[in-house]
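Engineer: A predicted structure for the sequence below; I have some questions about it.
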Amino acid sequence: MRWLLRWLLDLARRLLAPFDLPLLAALLVLMGIGLATLYSASNGSLRVVLAQSTYFAVGLAGLWVAARLPLPLLRQFTPAIYAASIVPLLLVLVIGKGKYGNHWISLGVFNVQPAELAKLTLPMMLAWVFDRHRLPPRLPVLAQALAVIALPVGLILLQRDLGTAVLVLASGVIVLFLAGVSWWWFASAGIAGLGAFAFVMLAPVEWMGFLRPYQQERLLMFRNPENDPMGAGWNIIQSKIAIGGGGLAGKGWGQGTQSHLNYLPEHTTDFVFSVLAEDFGWLGVVLVLALYLFVIGRCLWIAAEARDGYGRLLAAALGLALFVYVLVNGGMVSGLLPVVGVPMPLLSYGGTAPVTLLLGFGVVMAVRAHRPVHR
């Protein structure tokens, strides 16, 4: 029996060797909370939970493979990986499906959302570009980086997926910031952003003709959802009721009324965080946010320990991108930001999104495995 025990321990050691165990543990807890919340949000649907569990299993398998990849090999093939991710973005414009545009490619049993892949491949490509030059980057290198960002973001905008385009753009901007791009570029962008926000809040409807009708509707409801409480403002009003109704400790798992009585729309996807708040209250919300912060902090620690510029930029960018995803969805469901159809990482139901996210954390673990050994 001793040889069997030693063999099992050796096998477990080999299987767990590429993992960063603290990061993996936090991700597993988040996935467990996500499955529990989805079970409640779907009124006890095992089909939804099993489907999401399958996506998580695929993502964890991808994470394990990515974590075992030698970082120099990953750096070498980064341009090919980036180019390969552009192909489905072009393909989805021709054969894609979606509610408001061409977002998914149907592969029979499941759908693939190519835009999600860009959240991973864009930071990889930018890290590759900057790693080949001195930092902070000069203007020619910066122009090259902006072109790398513009290609996937432009293709995603053609799909009429503004929310994902914003997130992909944000993941690129994060790498620019980490690469030491001059602060006045970001100041200029911030001023432009404040101007756009003021336009959204103050401009009359007649000036929004460049936006599609559903986009105009979302912006108008962001201004004041009470103007149409039974129509376009319904989503955000019900989301606020669900969040506020949870109180300190929540109504209890599976006891929330907004989702179970079908008041809360998209309660397994975009607004699943509202279900979490109603079921588990502010204590549950604080726990989940603390887990997100731990994951982000762990990624930044791995980045700080990285051996080279490519790994440092990549690990930090993927960690900070998670912060943006959580911020946008949290602001959206609480009425602080317009509704743009952005899921909450590892909580919202989905396929390509969690798989890609877990692949990204596998890449972060590959960076950790390549760190210098302290003696």
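Structural biologist: Looks like it arrived, so ask away.

Engineer: use CA for all of it now, contacts and neighbours both
Structural biologist: Noted.

Engineer: Next, the buried residues of stretch 133-145.
Structural biologist: 136-137, 141-142, 145 (16 or more other CA atoms under 10 Å).

Engineer: And for residue 104, nearest residue in space, chain neighbours not counted?
Structural biologist: Closest residue in space to residue 104, ignoring its immediate chain neighbours: residue 113 at 4.6 Å, by CA to CA, 6 or more residues apart in numbering.

Engineer: Check it against this one:
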Amino acid sequence: MVAVIQKLPLRKRLWALVEGFDGPLAFVVFLLACAGLTVMYSSGYDHGTRFVDHGRNMLIAGFIMFVVAQIPPQKLMSLAVPIYTLGVLLLLAVALFGITKKGARRWVNVGVVIQPSEILKIAMPLMLAWWFQKREGQLRPLDFAVAGGLLLVPVGLIMKQPDLGTALLVLAAGLSVIFFAGLKWRWIVPPVLLGLVGVGVLVVMESSWCADGVDWRVLHEYQRQRICTLLDPARDPLGKGFHIIQGMIAIGSGGLWGKGFMQGTQTHLEFIPERTTDFIFAALGEEFGLAGNLLLITGFFFMVYRGLVIAAQAPTLFTRLLAASVTMIFFTYAFVNMGMVSGILPVVGVPLPFISYGGTAMVTLGLGLGILMSIAKSKQLVQT
């Protein structure tokens, strides 16, 4: 047996490592990565080493994806409880003796400085998928209540830091698992309607509720300012509304076909303050226009579609729920970023997948892609 293995050509041994990967998903991610490098070169070529670092981060994410893809879903399932527990304990450590930067306590020193909330982006769907797998065939309302508790504990700790953007991503990942596990529509519709009514009341009462000195109590002052700025960016055009206004100007000035590669004036004259991170979508829209934006959106839609196809074809409840929730993380990243840059959502500091600069977010994306590839491989093994 040993002799036979040694005689296998290197090509076949390497092929065994990638066999079962979802080809269409890998291809669209490659195209998005190329788009990210192109836009990053234009918006960040004069911004230190952003372009080179962005390429390095992509290579790291690709390596992580490749390694995680080799882990069978059964092994991922066994890691769910330990990773979730570790993540929550680290969040408690942040609350007790975390490191504060720019008014936010989000980091903790465990030999190296880490941001534990990032762990929960993957740990949360892992944990809830594990929980519903254990309850398969005997789900009761109490099981959904327990799942809600498992979700609200880390979300509450993350919001306390405060970090609304990460809390939103963790919440979306957890809610998607609960929804795909079979949450009944009669439990979904009332809070959705209540939220819509709340948004309507907020729009009507904007002039009085957003007046100076008004305390919303349930939100931090900076979070209140972000919502009020969304409703009326012109109330502080050179301050809190500057990002949104300049982002919309950049997107609008791009027109149908854009101003051309490296020709964006809003971008290169630095009217867009975060042009390589949160607001890179505005830089893309200015230089490549509506056509470029639509191509990018199409790429994200296809990536989400392939992720849901992998989820639908997954062999177990755990893998179906995990694949669907990881896919919805990608969707939430893209939707929230594009929405805040376009002025339809508050600015919450969520990067655009594969396009925005950011090492931590790229690691999370690599982990998510690795999980999807692992589940795709497991489907092929079951079929064979």
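Structural biologist: That came through, no problem. Everything numeric here is computed off the predicted structure, so don't read it as measured data.

Engineer: Quantify their similarity with the TM-score.
Structural biologist: Overlay of the two chains. TM-score (TM-score structural alignment, normalised by the length of structure 1): 0.92; 369 aligned residues with a CA RMSD of 2.2 Å.

Engineer: coming back round to it: tell me how far the residue nearest to residue 104 of structure 1 lies from residue 299 of structure 1.
Structural biologist: As judged by CA to CA, to the nearest Å, residue 113 of structure 1 and residue 299 of structure 1 stand 25 Å apart.

Engineer: Look at those two and report which has more neighbours.
Structural biologist: residue 299 (27 against 22; other CA atoms under 10 Å).

Engineer: I figured that one was touching residue 315, is that so?
Structural biologist: Yes: when contacts are counted by CA atoms under 8 Å, residue 299 of structure 1 is listed as touching residue 315 (5.8 Å).

Engineer: who touches both of those two?
Structural biologist: Shared contacts of residue 299 of structure 1 and residue 315, defined by CA atoms under 8 Å, 6 or more residues apart in numbering, comprise residue 364.

Engineer: List the buried residues in the host helix or strand of residue 364 of structure 1.
Structural biologist: Here residue 364 of structure 1 sits within helix 352-369, counting by DSSP states H and E. Within helix 352-369 of structure 1, the residues scored as buried using 16+ other CA under 10 Å are 352-369.

Engineer: Also stretch 203-217 of structure 2?
Structural biologist: In stretch 203-217 of structure 2, counting by 16+ other CA under 10 Å, buried: 209-210.

Engineer: and residue 103 of structure 1, what pairs with it in structure 2?
Structural biologist: Under the alignment (TM-score structural alignment), residue 103 of structure 1 maps onto residue 106 of structure 2.

Engineer: Check the contact between its match and residue 99; I expect there is one.
Structural biologist: Yes: Residue 106 of structure 2 lies in contact with residue 99 (CA under 8 Å); the separation is 6.6 Å.

Engineer: most centrally placed residue in structure 2?
Structural biologist: With distances taken as CA atoms, centre = their mean, the residue of structure 2 nearest its centroid is residue 333 (3.6 Å).

Engineer: contacting residues around the counterpart of it in structure 1?
Structural biologist: In structure 1, the residue matched to residue 333 of structure 2 (TM-score structural alignment) is residue 325. By CA under 8 Å, 6+ apart, the contact set of residue 325 of structure 1 is 167, 342-345.

Engineer: Run through who's touching the longest strand along structure 2.
Structural biologist: If you go by DSSP state E, structure 2 has its longest strand at strand 104-109. Under the criterion CA under 8 Å, 6+ apart, residues 90, 93-95, 97-100, 113-117, 158, 161-163 lie in contact with strand 104-109 of structure 2.

Engineer: how close does stretch 355-369 of structure 1 sit to structure 2?
Structural biologist: On superposition with structure 2, the mean distance recorded for stretch 355-369 of structure 1 (mean CA distance after the TM-score superposition for structure 1) is 1.0 Å.

Engineer: actually stretch 22-40 of structure 1, not the one I typed
Structural biologist: Following the fit onto structure 2, the mean deviation recorded for stretch 22-40 of structure 1 is 1.6 Å by mean CA distance after the TM-score superposition for structure 1.

Engineer: Pull out the buried positions in that stretch.
Structural biologist: Neighbour-count burial for stretch 22-40 of structure 1, with 16+ other CA under 10 Å as criterion, is recorded at 23-24, 26-27, 30-31, 33-40.

Engineer: what would the residues you listed look like in TSV with secondary structure?
Structural biologist: Formatted as TSV, the buried residues of stretch 22-40 of structure 1 follow (DSSP: H, G, I helix; E, B strand; the rest coil):
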residue	secondary structure
23	helix
24	helix
26	helix
27	helix
30	helix
31	helix
33	helix
34	helix
35	helix
36	helix
37	helix
38	helix
39	helix
40	helix
